[in-house]
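**Student:** Any chance you can model this:
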Amino acid sequence: MRTFTAVLYREEDMYVAECSEVGTVSQGRTVEEAVANLKEATELYLEEFPLEDGRRPIITTFEVAEGARA
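**Tutor:** Next up, the predicted model:
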């Protein structure tokens, strides 16, 4: 069993969930549904493209100027 990170954001009436460690993305009408769909997508992806042993991403934060547009 491995643990991954899910980043979620709301887009209109759906939640989008991303797993940056693997590069998978999914969505759902609720947070729980989006995460469940992301889990399934990630499991299917890893069946075809297993991660290298010991490969762990570096996750950090950074700042941008307040006037910057997203």
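
**Student:** rest of the way, CA atoms for contacts and neighbours
**Tutor:** OK.

**Student:** the helices in the chain, which residues?
**Tutor:** Listed in chain order, the helices of the chain (DSSP state H) span residues 31-48.

**Student:** Please provide the structure for the following sequence as well, for comparison with the first:
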Amino acid sequence: MQEASHYPVILFWSEEDGAFLAEVPDLPGCMADGGTQAEALSNVALIIDEWLATARELGRPIPAPRQRLQLAA
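**Tutor:** Model (predicted):
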């Protein structure tokens, strides 16, 4: 899971889902949820590893992690 830690994660509460969501902007469609912030972050680390493994298996490009997120104002 070491590689997963290089990708920035956006963590937020979703009222609609009743859970914390952790989204990885650099990896399209890569997100996880959890009942706590820690659980969502733990889950998304696993999903990042799975996303990267699947991309490698399919020969798809893997985006480099951004150093810092820039959010639109």
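
**Student:** Got a TM-score for the pair?
**Tutor:** For this chain pair, the superposition-based TM-score is 0.72 by TM-score structural alignment, normalised by the length of the first structure; 61 aligned residues with a Cα RMSD of 1.9 Å.

**Student:** What's the local residue count around residue 57 of the first structure?
**Tutor:** The criterion is other Cα atoms under 10 Å. On that basis, residue 57 of the first structure has 9 neighbouring residues.

**Student:** ok, how many other residues are close to the closest residue to it other than its chain neighbours?
**Tutor:** Ranked by Cα to Cα, 6 or more residues apart in numbering and with sequence neighbours excluded, the top spatial neighbour of residue 57 of the first structure is residue 21, at 6.1 Å. Counted with other Cα under 10 Å, the burial measure for residue 21 of the first structure works out to 16 neighbours.

**Student:** Residue 35 of the first structure too?
**Tutor:** A count of nearby residues for residue 35 of the first structure, using other Cα under 10 Å, gives 23.

**Student:** I'd assumed residue 6 was in contact with it.
**Tutor:** Yes. Residue 35 of the first structure is within contact range of residue 6, at 7.2 Å (criterion: Cα atoms under 8 Å).

**Student:** Need the residues touching each of these two.
**Tutor:** Both residue 35 of the first structure and residue 6 are in contact with residue 17, where contact means Cα atoms under 8 Å, 6 or more residues apart in numbering.

**Student:** Spatially nearest residue to the residue nearest in space to the middle of the second structure, not counting backbone neighbours?
**Tutor:** Closest to where the C-alpha atoms of the second structure average out (Cα atoms, centre = their mean) is residue 24, at 3.1 Å. Of all residues beyond its chain neighbours, the one nearest residue 24 of the second structure is residue 9 (4.8 Å), with distances taken as Cα to Cα, 6+ apart.
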